[in-house]
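Q: sequence unavailable; structure follows:
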């Protein structure tokens, strides 16, 4: 009876979302009618074709419905067969854990790919205008203006901090150039009580939640006000106040952590979910596969957001996987999934908004693959022109900029104009420059902070290391910065 009620409630929620959001097209993956480009096994996605695949919005997105794959196999619950593999033998079935399996006399292997690629959900065209009959979650003027303000702020902060690194004022930096919509729109679609388990290219989520320019600058300079006490690389932000787990450089290790956090929220019956981000390269790590399976089996309310920007540092996606991107991997593990235009802020906002309702309301994981492009270098230690064409980078920078596209939309609504634009950019630049100067002048954390916050009582080996470091500094003071208190 409990199972029956649960299924009724789940169906009711799904029905409500269909009428409210209009995003849940209950379509089988095998019946996709919209193709992004030619079959990937025939034409691998190398650098230039990846860019060209997006140059014709009419062929790529005009007919693209949202394709949340509606059904997963429910761990130990019986379910109906999604795909037809021919008639069964005298209607005979095997009652196997997970659901009945039909017998067939025909030997048929499951294809390694479908004939058509999974289409990409899109709302705004290149001119910032919604497609006819497009379905998306309505955004108020106030939310839309804040989204645009934060995208501009993030873009400006990246430019100034990147220049500061090039001037030798900070040691390391990476930008979110070209991926501002994923940052800000996804943050706008979730709640502050939701746990965010980031990779390293999501500072916009913190910005949306109220992390100040001064807090960003303090972390990058590793000064005394830095919450990490100078013990993290620049851009490895973290904030308990904002439910934002501290960034770690290691790839995909955050994904199982996010599932664990989501499962804890579920156990505590919280009206919240966990949201975790990763790049296309992260799908090559074992932690990605473990996390998807872990989340499906435990039915954890977690949203996986994959930023498929075509390049994992210098490795193109054609060398990362032979499948149709990351979205198809969700179905393999029983995770509802969708592919979204990552440069369309309205599409990202709508998809994440719907994903959150399903994750919490139905108690299930959701996978979102956002197709975007990393316009900047991977980090300040990288020169991406060595492995990808300059004209490809410029095409994305000039014609597919998510900030420009969203600005056109709010201007068409009468919510924005050139005068407000100039005032915003001038004000933001002054704030960031002031924060950078203040962070640079601030005192560094004391040497003792290197050895704290792990053990309640420091063990003998750490005490010996601290003593040795202090003695070395006394002998060679010229080799250590003078603004670090001893």
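A: Perfect, I can see it now. Since we're looking at a predicted model, the values are computed, not measured.

Q: from now on I want contacts and neighbour counts done on CA atoms only, so please keep to that.
A: Will do.

Q: and the gap between residue 132 and residue 343?
A: 19 Å (Cα to Cα, to the nearest Å).

Q: neighbour count winner among those two?
A: Set residue 132 next to residue 343 and count neighbours by other Cα atoms under 10 Å: residue 343 wins out with 29 against 9.

Q: apart from its neighbours in sequence, what residue is nearest that one?
A: residue 402 (4.6 Å; Cα to Cα, 6 or more residues apart in numbering).

Q: now do the contacts for that neighbour.
A: Counting by Cα atoms under 8 Å, 6 or more residues apart in numbering, residue 402 touches 178, 179, 180, 181, 343, 344, 345.

Q: would you convert the residues you listed into a markdown table that also reports distance to residue 333?
A: Output for the contacts of residue 402, formatted as a markdown table (distance: Cα to Cα, whole Å):
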| residue | distance to residue 333 |
| --- | --- |
| 178 | 30 |
| 179 | 27 |
| 180 | 29 |
| 181 | 28 |
| 343 | 27 |
| 344 | 27 |
| 345 | 28 |
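
Q: what is the nearest of these to residue 356?
A: Nearest to residue 356, judged by Cα to Cα, of the contacts of residue 402 is residue 345 at 16.3 Å.

Q: and here is the other one:
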């Protein structure tokens, strides 16, 4: 005899009791049905010319940075480089949407965002050169170490943002991740903690279509990645990731919302990785040239250039000046990267913990002894 069959037992209810109700109204959290756009719309007229010029300059500089870093891999100066060509609007907007006191948590593909935030271009490549674990002081520009493991930077961003709020610091964390990273457990854990704690953090998903060779359709059946926000109780925003002003506006609004105590936001920027996953990848094995060319027609630099030209904010001299500035940056990068770095093996132990553990001290002493022995040979 079951509980339901006991005399006087209440009838079994296959649905929750009437007292159940949603904890959060899902309607305001849902993203727009189409990616938000600014370029080519009336909204473009509302953007300050100074901001558009800054975005354009950084986009051109970023494109040249990508091509130069890719060339350095072919010359043996970099071990690997994951290019963000085609995604420059996301990279630049993420950096410019933050205040100096905020923190950026990049993935391995987000060197351009770190450079746009002020990081030395060579230091941003040091990890990919194989010289240091990170290559820069994260505190200087408030840029966390470039994260090679997928999505592990997201819980770190939530923890920092939550701690800042507990301390009363007016700080927002912006964490960047690719569409492949949304298939990792760290992504879901980070969103859940962020929403429960109402942490001042913004998640930017750069949906470039592929997790290496795996297309998005084989990763998720959701209407969009932005829809995943609703399941955790935060707003989801969908934006054209090649529309630099649109990405900047959406991220700026999300940052402002987080700063005033409104909690986290998940932003999906729909973009495309024009180059291969890295220099070790053969993208022709999983996508056709026609697909790539279709996205080249939606190039973020050309889109912004056309808008600014039509509004009289950019002429041939402006285009030439931006290109010359970018070329100067690339020349300096080549010169510095072509010089062999002088490395101290003992640096392996310098930035692991604030205070070295007994095990690290033991390992450091062992390495020092081996180096001294080699010097005596």
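A: It's in. For clarity, every value in this text was computed on a predicted model and none was experimentally measured.

Q: circling back to that earlier point, what residue of the second structure takes the place of the residue nearest to residue 343 of the first structure?
A: Under the alignment (TM-score structural alignment), residue 402 of the first structure maps onto residue 300 of the second structure.

Q: and the helix or strand hosting residue 308 of the second structure, how far from the first structure on average?
A: Applying DSSP states H and E as the criterion places residue 308 of the second structure in helix 300-310. Once fitted to the first structure, helix 300-310 of the second structure is off its aligned match by 1.1 Å on average (mean Cα distance after the TM-score superposition for the first structure).

Q: now that helix, how far from the centre of its chain.
A: Distance, stretch centre to chain centre, for helix 300-310 of the second structure: 23 Å (Cα atoms, centre = their mean, to the nearest Å).

Q: again, but for stretch 61-77 of the second structure
A: With Cα atoms, centre = their mean as the basis, stretch 61-77 of the second structure stands 19 Å off its chain's centre.

Q: which part of the first structure lines up with it?
A: Counting by TM-score structural alignment, stretch 61-77 of the second structure sits on residues 153-169 of the first structure.

Q: buried residues of that stretch, list them for me.
A: By neighbour count on 16 or more other Cα atoms under 10 Å, the buried set for stretch 153-169 of the first structure is 153, 154, 155, 156, 157, 158, 159, 161, 162, 164, 165.

Q: need those residues in JSON lines (columns: distance to residue 141 of the first structure).
A: As requested, these are exported to JSON lines (distance: Cα to Cα, whole Å):
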{"residue": "153", "distance to residue 141 of the first structure": "18"}
{"residue": "154", "distance to residue 141 of the first structure": "20"}
{"residue": "155", "distance to residue 141 of the first structure": "21"}
{"residue": "156", "distance to residue 141 of the first structure": "22"}
{"residue": "157", "distance to residue 141 of the first structure": "24"}
{"residue": "158", "distance to residue 141 of the first structure": "26"}
{"residue": "159", "distance to residue 141 of the first structure": "27"}
{"residue": "161", "distance to residue 141 of the first structure": "30"}
{"residue": "162", "distance to residue 141 of the first structure": "32"}
{"residue": "164", "distance to residue 141 of the first structure": "34"}
{"residue": "165", "distance to residue 141 of the first structure": "36"}
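
Q: between the residues you listed, which sits nearest residue 265 of the first structure?
A: Out of those, the member with the shortest distance to residue 265 of the first structure (by Cα to Cα) is residue 154, at 29.9 Å.

Q: contacting residues around the closest one?
A: Taking Cα under 8 Å, 6+ apart, one finds 176, 180, 203, 204, 207 in contact with residue 154 of the first structure.

Q: from residue 260 of the first structure, how far out is the residue nearest to residue 343 of the first structure?
A: Counting by Cα to Cα - residue 402 of the first structure and residue 260 of the first structure are separated by 32 Å.

Q: for residue 57 of the first structure, same thing?
A: 39 Å.

Q: neighbour count winner among these two?
A: When neighbours are counted by other Cα under 10 Å, residue 57 of the first structure and residue 260 differ, and residue 260 comes out ahead with 20 against 14.

Q: translate the more buried one into the numbering of the second structure.
A: In the second structure, residue 260 of the first structure lands on residue 159 (TM-score structural alignment).

Q: please name every helix or strand in contact with the helix or strand hosting that match.
A: Following DSSP H and E, one finds residue 159 of the second structure within helix 153-167. Secondary-structure packing of helix 153-167 of the second structure (3 or more Cα pairs under 8 Å, 6 or more residues apart in numbering; DSSP states H and E): strand 103-105, strand 173-178, helix 185-197, strand 201-207.

Q: go again using 7 Å as the cut-off
A: For helix 153-167 of the second structure, the packing partners by 3 or more Cα pairs under 7 Å, 6 or more residues apart in numbering; DSSP states H and E come out as strand 173-178, helix 185-197.

Q: superpose on the first structure and give me the mean offset of it.
A: Average distance, helix 153-167 of the second structure versus aligned residues of the first structure after superposition (mean Cα distance after the TM-score superposition for the first structure): 1.0 Å.

Q: give me the residues contacting that helix.
A: 105, 147, 171-173, 175, 186-187, 190, 194, 199-201 (Cα atoms under 7 Å, 6 or more residues apart in numbering).

Q: if we use 6 Å, what do you get?
A: Helix 153-167 of the second structure has contacts (Cα atoms under 6 Å, 6 or more residues apart in numbering) with 173, 175, 190, 194, 199, 200.

Q: now stretch 240-250 of the second structure
A: So stretch 240-250 of the second structure is in contact with 35, 36, 37, 38, 89, 90, 93, 269, 270, 271, 300, going by Cα under 6 Å, 6+ apart.

Q: and those residues, which two are furthest apart?
A: 35 and 93 (15.9 Å).

Q: who's more crowded, the two?
A: For residue 35 of the second structure versus residue 93, the count of surrounding residues by other Cα under 10 Å is larger for residue 93: 27 against 16.

Q: with adjacent residues omitted, what lies nearest to the corresponding residue of the first structure for that one?
A: In the first structure, the residue paired with residue 93 of the second structure according to TM-score structural alignment is residue 185. Nearest residue to residue 185 of the first structure, sequence neighbours excluded (Cα to Cα, 6+ apart): residue 349, at 4.9 Å.

Q: now which residue in the second structure aligns to residue 12 of the first structure?
A: Aligned partner of residue 12 of the first structure by TM-score structural alignment: none.
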